[in-house]
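Novice: with the sequence up front, the predicted model follows.
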Amino acid sequence: MLSALSQLLLFQLSGEVIARALALPVPGPVLGMLFLFVALLLKGGPGHALQTGSQNLLQHLSLLFVPAGTGIMVHFHRVGSEWLPLLLSLIISTAATLVVTAVAMKCCLPGTAAVKGEQQ
């Protein structure tokens, strides 16, 4: 578990260092995740330690939402005073996500609409 956590944190650290050193507009953890992805592709998948360590982290993923919930409770007065922009942004972003996902899925499916149209 310690080696898996160390690997994940090293990839995150490397992404953070590169993002800050090159002043990239991409967050460091995103670059670190990209580096991890490339390393896993080159290695042929995760090792046993990384796989079990990641599974252990995923089992306790709900604990990572505690700071966000605490932040909402600390700034609850702002949520109450700015509820309309928050509600609109939630509705618009959810709708946009659904539309983009549907279009991406339609593009990724192997010609289902075109095949049905040709067969009729």
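Specialist: Structure's in. What do you need?
Novice: going by C-alpha atoms from here, please, whenever you check contacts or count neighbours.
Specialist: Noted.
Novice: now the closest residue to residue 40 other than its chain neighbours, what's its secondary structure?
Specialist: Spatial nearest neighbour of residue 40, excluding adjacent residues (Cα to Cα, 6 or more residues apart in numbering): residue 46 at 5.9 Å. Secondary structure for residue 46, judged by DSSP: H, G, I helix; E, B strand; the rest coil, is coil.
Novice: so what's the residue count around residue 46?
Specialist: 16 (other Cα atoms under 10 Å).
Novice: what distance do you get for it to residue 36?
Specialist: 10 Å (Cα to Cα, to the nearest Å).
Novice: next helix or strand past the helix or strand where residue 67 lies?
Specialist: Using DSSP states H and E, residue 67 falls within helix 66-74. Next along the chain after helix 66-74, taking DSSP H and E as the criterion, comes helix 76-81.
Novice: tell me how far the residue nearest the centre of the chain lies from residue 60.
Specialist: In the chain, the centroid-proximal residue (Cα atoms, centre = their mean) is residue 30; its distance is 8.3 Å. Distance, residue 30 to residue 60, by Cα to Cα: 21 Å.
Novice: one more to weigh against that first structure:
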Amino acid sequence: MIPGLAILLGCQLVGEVLARSLHMPVPGPVIGMALLFLGLLARDQLWPRAARPDPGTPGLGQVADALLGSLGLLFVPAGLGVVVYGPQLARSWAPLSLAIVVGTLLCIAFTGRVAQALMRRFG
């Protein structure tokens, strides 16, 4: 479990360093997640699953499962923010509601287009 956690934290660290040193508008953890994704793709291309050493070693899968099991705790700060900034949210309910509805519709439309393209390509 420690190697998997080290990989996750290492990717986040590299992402933070890149974001801050290159003054990127993207948060460091997002860059780290992209680096992790690219690393996993490269690993699968370069190192077939059957040839990997010691498949019983706890790795990223176990760490991801443990973090997802505690995902509910990550909503506590957001809930606290809603309580603390409630009056400001009440004053700006119309633009916030519009942004949520438009953003949701755009996300659904984009996801549908990507799914159609992938089904055409691989289906």
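Specialist: Now that the structure is in, tell me what you want to look at. Remember, predicted model here, so these are calculated numbers, not experimental data.
Novice: what would you report as the TM-score here?
Specialist: After superposition, the two chains reach a TM-score (TM-score structural alignment, normalised by the length of the first structure) of 0.80; 111 aligned residues with a Cα RMSD of 2.1 Å.
Novice: on that earlier part again, now do the contacts for the residue nearest to the centre of the first structure.
Specialist: 12, 15 (Cα atoms under 8 Å, 6 or more residues apart in numbering).
Novice: mind running it again at 10 Å?
Specialist: Listed by Cα atoms under 10 Å, 6 or more residues apart in numbering, the contact set of residue 30 of the first structure reads 11, 12, 15, 16, 19, 36.
Novice: which one in the second structure is furthest away from the centre?
Specialist: Largest separation from the mean C-alpha position in the second structure: residue 91, at 30.9 Å (Cα atoms, centre = their mean).
Novice: sorry, back to before: which parts of the helix holding residue 67 of the first structure are buried?
Specialist: Residues of helix 66-74 of the first structure classed as buried by neighbour count (16 or more other Cα atoms under 10 Å): none.
Novice: quick one: residues in contact with that helix.
Specialist: 65, 76, 78, 79.
Novice: same check, this time on stretch 7-20 of the second structure
Specialist: The contact list for stretch 7-20 of the second structure (Cα under 10 Å, 6+ apart) reads 2-6, 21-37, 39, 59-60, 63-64.
Novice: just these: which are in helices?
Specialist: 2-6, 21, 28-37, 39, 60, 63-64 (DSSP state H).
Novice: filter those residues to the buried ones?
Specialist: In those, burial by neighbour count holds for 4, 5, 28, 29, 31, 32, 35, 36, 60, 63, counting by 16+ other Cα under 10 Å.
Novice: which residue numbers in the second structure go with the longest helix seen in the first structure?
Specialist: Longest among the helix segments of the first structure by residue count, using DSSP H, is helix 83-108. Aligning helix 83-108 of the first structure against the second structure (TM-score structural alignment) gives residues 93-118.
Novice: how far apart are that stretch and its match in the first structure?
Specialist: Stretch 93-118 of the second structure, aligned to the first structure and superposed, deviates on average by 1.4 Å (mean Cα distance after the TM-score superposition for the first structure).
Novice: for stretch 9-19 of the second structure, same thing?
Specialist: Mean deviation for stretch 9-19 of the second structure: 0.8 Å (mean Cα distance after the TM-score superposition for the first structure).
Novice: report the buried residues of that stretch.
Specialist: Those would be 11, 12, 13, 15, 16, 18, 19, for stretch 9-19 of the second structure by 16+ other Cα under 10 Å.
Novice: trace residue 77 of the second structure over to the first structure, please.
Specialist: Counting by TM-score structural alignment, the partner of residue 77 of the second structure is residue 67.
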